[in-house]
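**Q** Sequence and predicted model, in that order:
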Amino acid sequence: MKGPLFYAKILLFGEYGIIKDSKGLAIPYNYYQGALKITNENSESAKKSNDNLLKLYTYLSELNSDLVSFDLDSFKEDVSKGLYFDSSIPQGYGVGSSGALVASIYDKYALNKITVLENLTRDKLLQLKLVFSLMESFFHGKSSGLDPLNSYLSLPILIKSRTNVEATGIPYQKDGKAAVFLLDSKIIGETEPMVNIFMNKMKNEGFRKMFSEEFALHTNSCIDNFLQGDVKSLFSNVKNLSKVVLENFKPMIPSDFHKLWKHGIDSNDYYLKLCGSGGGGYILGFAKDYEKVKHQLSDYKLELVYRF
């Protein structure tokens, strides 16, 4: 058995904001993917994945929800045969490794599932997001459900609020100088501790004020600019967002990258932002001249995401 492929995702804008009901924009990232497999392979990674799927089976079998039900007998039987998630998506990197896994389990074992071929009304998208939030909570303690939704649909997703989600189109890539890229921190990040830091910070009135008046505002502007193809305004707002994150989300930025982050803002050559919850993994970058930045950051591993 080999299941269909599910892709990684990149949350271009909206990290932490989507937990607190501001906008988000996520796009599929087809460079990495994963699929469910049953083989006789006894590699360490396959065994570890199989053990994880057994725990996920237990978690799903104990769920008491009217939202979704699963063919648990088939799931358990497949796990006993050596089911694992064969994935190239790096874990702890903010590109949706658990999201792709959750999407694949839903696709294979959910009963009365919503399929990607249906007319995906807002209600259906919201129901999918809630189901995925429930499932992915197994991995992160708290999940928006966005990563699995993006992976399942393999479409750009615009989050307008917690109860307003829609599939969207993004401007076609152009062979321009500007680009969105990933910078590899070479540190594995963990979502749950970072989210806990954020939730504790939100208890502080000053942080809450900054979050709504600056962070959410710049994030929403970036999303509007990106979808409208307004590159000039986009870079202005990404710079503002990068500054706010450096000043207020330092624990989420690996300390070795604070200087590099600031250099981008000061030089205006590139701007860095969190990719997912931070704490390691990938850092997302925006460059006006990608070739120039590639040369500047030649000591780091960069991956091109989108050109414009």
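**A** Now that the structure is in, tell me what you want to look at.
**Q** contacts and neighbour counts: CA atoms only from here.
**A** OK.
**Q** Determine the number of other residues adjacent to residue 95.
**A** By other C-alpha atoms under 10 Å, 24 other residues sit near residue 95.
**Q** Please identify which helix or strand holds it.
**A** According to DSSP states H and E, residue 95 maps onto no helix or strand at all.
**Q** Please apply the same query to residue 306.
**A** Here residue 306 is assigned to strand 302-307, by DSSP H and E.
**Q** Give me the longest strand you can find in this protein.
**A** When the chain is parsed with DSSP state E, its longest strand is strand 24-38.
**Q** Measure how far it is from the centre of its chain, please.
**A** Remark: strand 24-38 is offset 10 Å from the chain centroid, using C-alpha atoms, centre = their mean, to the nearest Å.
**Q** and that strand, what other elements does it pack with?
**A** Judged by 3 or more C-alpha pairs under 8 Å, 6 or more residues apart in numbering; DSSP states H and E, the packing partners of strand 24-38 are strand 6-13, strand 83-87, helix 97-109, helix 146-153, strand 157-161, helix 216-228.
**Q** out of these, which comes closest to residue 61?
**A** Among these, the nearest to residue 61 by C-alpha to C-alpha is helix 97-109 (12.0 Å).
**Q** Now the next helix-or-strand element following that closest one: buried residues?
**A** For helix 97-109, the succeeding helix or strand toward the C-terminus, using DSSP H and E, is helix 122-140. Of the residues in helix 122-140, 124-136, 138, 140 count as buried by neighbour count, 16 or more other C-alpha atoms under 10 Å.
**Q** quick revisit: report the angle between the strand holding residue 306 and strand 24-38.
**A** Inter-element angle recorded for strand 302-307 and strand 24-38: 120 degrees (by axes from the mean of the first three to the mean of the last three C-alpha atoms, to 10 degrees).
**Q** What are the contacting residues of strand 302-307?
**A** Strand 302-307 has contacts (C-alpha atoms under 8 Å, 6 or more residues apart in numbering) with 29, 173-184, 294.
**Q** let's bring in a second model and compare:
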Amino acid sequence: MQKEAGDIFYSKIMLFGEYTIIKGSMGLTIPYSHFNGQLAFPNRDSYTDLAFAQRSNQHLYEFWYYLQSLANSGELLSDFNTDRLKEDLDDGLYFESTIPEGYGLGSSGALVAAFFQKYVSNPGINKTELSPREIRTLKEQLAQLESWFHGTSSGIDPLICYMKHPLLLRDLDHIEPIGLPQYNEQHSEAIFLINSGKPGRTAPLVQNFMNRYHHDKVFYNFVKNTLTPLNNACINNLIENQKEKFYNSLKELSAIQEEFLQQMVPSTVRQIWDDGLNSDEYYLKLCGSGGGGFVLGFTQNYIKTRKILENKGMEVIPVYQDLRKNDKTIVR
């Protein structure tokens, strides 16, 4: 009898808070349904890439060994059914995903969320009514699972993928679901992604940021006194629907990211980054750790902006439009 695939889990986008969240700033993250993944079994009636499914299955066996070692030592924080997972892996379980790796969209977060949903006992949980303490506990459990993929994890990526709802991070320990204001279709406001054309590498960029933060007094002051306040202003202005203030603070954030975080800005988008600042047609910022992957954009005239960028040979992918098509609408 053919086993059924698991629930679909979306990628994520951190709208604001990349890097600074590590040092206590606010963060705002949303699920993004354009890219997604689910646990699946090879099916003779589908067009699955069997070689990919087998590679994924072997990768997940290694993940199971990690979980089983935690369970055997009594260190596993969640009630994870490792025996059931082993049975499913023996039957060919793999992760079918369209989420590109190294693009800042939480590919491992979606996988961890899918595992948590399928193998951890949470009967009848209402994800939108969790208490702050329950959310913190959930984040810790998810962080432990995702740490196998990256060596360490804050738990934020799998948390947003699991919750499937925008989350406001007042700091790493104070997280709450939140609704975002509706964009005005008459003015064609939009959030979008630009493909830089190459994946990024998170670990060395984060390490570089941390080294500069702890050993460069000028950079430390910049992060604490300029970058973090601007990041928080963008979040507060957006959730309070203060559009003029939002775009003003966003333009400042875009400018200082390009100036002071040059290593994180992909070389393929630097010219159009400048063009946006100079024309005020759109503003770009980092999406995730940067260095490659996607760049996040905001505009008050999406039709015009898309034409401008596509004429420059850039791939533009809308964000907020896809989110509103989702039956679990996150934009309000």
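**A** Received the coordinates, thanks. Being a predicted model, the structure only gives us computed values, none of them experimental.
**Q** returning to that earlier point: for the buried residues of helix 122-140 of structure 1, which one is nearest residue 50 of structure 1?
**A** In terms of C-alpha to C-alpha, no member of the buried residues of helix 122-140 of structure 1 lies closer to residue 50 of structure 1 than residue 138, at 15.2 Å.
**Q** Tell me the residues of structure 2 aligned with stretch 264-279 of structure 1.
**A** Under the alignment (TM-score structural alignment), stretch 264-279 of structure 1 falls on residues 276-291 in structure 2.
**Q** Buried ones among the contacts of strand 302-307 of structure 1?
**A** Neighbour-count burial (16+ other C-alpha under 10 Å) is assigned, among the contacts of strand 302-307 of structure 1, to 29, 178, 179, 180, 181, 182, 183, 184, 294.
**Q** Tell me who's in contact with the second one.
**A** If I follow you right, that is residue 178 of structure 1. Going by C-alpha under 8 Å, 6+ apart, the list of residues near residue 178 of structure 1 reads 286, 287, 288, 289, 290, 307, 308.
**Q** Swap in 7 Å and give it another go.
**A** Neighbouring residues of residue 178 of structure 1 by C-alpha atoms under 7 Å, 6 or more residues apart in numbering: 287, 288, 289, 290, 307, 308.
**Q** what's the nearest residue to the aligned partner of it in structure 2 if we skip its chain neighbours?
**A** Counting by TM-score structural alignment, residue 178 of structure 1 corresponds to residue 189 in structure 2. Nearest residue to residue 189 of structure 2 in three dimensions, chain neighbours excluded: residue 300, at 4.0 Å (C-alpha to C-alpha, 6 or more residues apart in numbering).
**Q** likewise residue 282 of structure 2?
**A** Spatially, and ignoring its direct neighbours in sequence, residue 282 of structure 2 is nearest to residue 299 (4.4 Å; C-alpha to C-alpha, 6+ apart).
**Q** in structure 2, what residues pair with stretch 74-88 of structure 1?
**A** Mapping stretch 74-88 of structure 1 onto structure 2 (TM-score structural alignment) gives residues 84-98.
**Q** For that stretch, buried residues please.
**A** Buried residues in stretch 84-98 of structure 2, defined by neighbour count with 16+ other C-alpha under 10 Å: 85, 86, 88, 89, 92, 93, 94, 95, 96, 97.
**Q** if we can go back for a sec, which one among the buried ones among the contacts of strand 302-307 of structure 1 gets closest to residue 112 of structure 1?
**A** Within those, the smallest distance to residue 112 of structure 1 is 27.6 Å, found for residue 29 (C-alpha to C-alpha).
**Q** so who does the equivalent of that closest one over in structure 2 touch?
**A** Residue 29 of structure 1 maps onto residue 32 in structure 2 when the alignment is built from TM-score structural alignment. Shown in contact with residue 32 of structure 2 (C-alpha under 7 Å, 6+ apart): 10, 11, 12, 13, 323.
**Q** same deal with residue 227 of structure 1?
**A** So residue 227 of structure 1 contacts 170, 171 (C-alpha under 7 Å, 6+ apart).
**Q** before we move on, the earlier item: can you flag which of the buried ones among the contacts of strand 302-307 of structure 1 belong to helices?
**A** Counting by DSSP state H, those place residue 294 in helices.
**Q** Dump the buried ones among the contacts of strand 302-307 of structure 1 into CSV; add distance to residue 21 of structure 1 as well.
**A** Converted to CSV, these look like this (distance: C-alpha to C-alpha, whole Å):
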residue, distance to residue 21 of structure 1
29, 24
178, 30
179, 28
180, 25
181, 26
182, 25
183, 27
184, 28
294, 35
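**Q** Give me the residues contacting stretch 152-171 of structure 1.
**A** 6, 21-28, 103, 116, 122, 125-126, 150, 227, 229.
**Q** what's the biggest helix by length in structure 2 packed up against?
**A** Looking across structure 2 with DSSP H, the single longest helix is helix 50-73. Contacts defined by 3 or more C-alpha pairs under 7 Å, 6 or more residues apart in numbering; DSSP states H and E place helix 50-73 of structure 2 against helix 82-90, strand 94-97.
**Q** Mind putting the ones you listed into TSV with distance to residue 246 of structure 2?
**A** Below are the helices and strands packed on helix 50-73 of structure 2 laid out as TSV (distance: least, C-alpha to C-alpha, whole Å):
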stretch	distance to residue 246 of structure 2
helix 82-90	46
strand 94-97	34
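**Q** Out of these, which is closest to residue 50 of structure 2?
**A** Proximity to residue 50 of structure 2 (C-alpha to C-alpha) singles out strand 94-97 among the helices and strands packed on helix 50-73 of structure 2, at 10.2 Å.
**Q** Trace residue 165 of structure 1 over to structure 2, please.
**A** So, by TM-score structural alignment, residue 165 of structure 1 is matched to residue 175.
**Q** Please report the distance of its match from residue 27 of structure 2.
**A** 9 Å (C-alpha to C-alpha, to the nearest Å).
**Q** Those two: who's more crowded?
**A** residue 27 (26 against 21).
**Q** Now do the same contact list for residue 187 of structure 1.
**A** Applying C-alpha under 7 Å, 6+ apart to residue 187 of structure 1 gives the contacts 280, 281.
**Q** What is the equivalent residue in structure 2 for it?
**A** In structure 2, residue 187 of structure 1 lines up with residue 198, judged by TM-score structural alignment.
**Q** all helices of the stretch 151-300 of structure 1, in order?
**A** 191-201, 205-210, 216-228, 231-248, 258-267, 290-296 (DSSP state H, counting those that start in this stretch).
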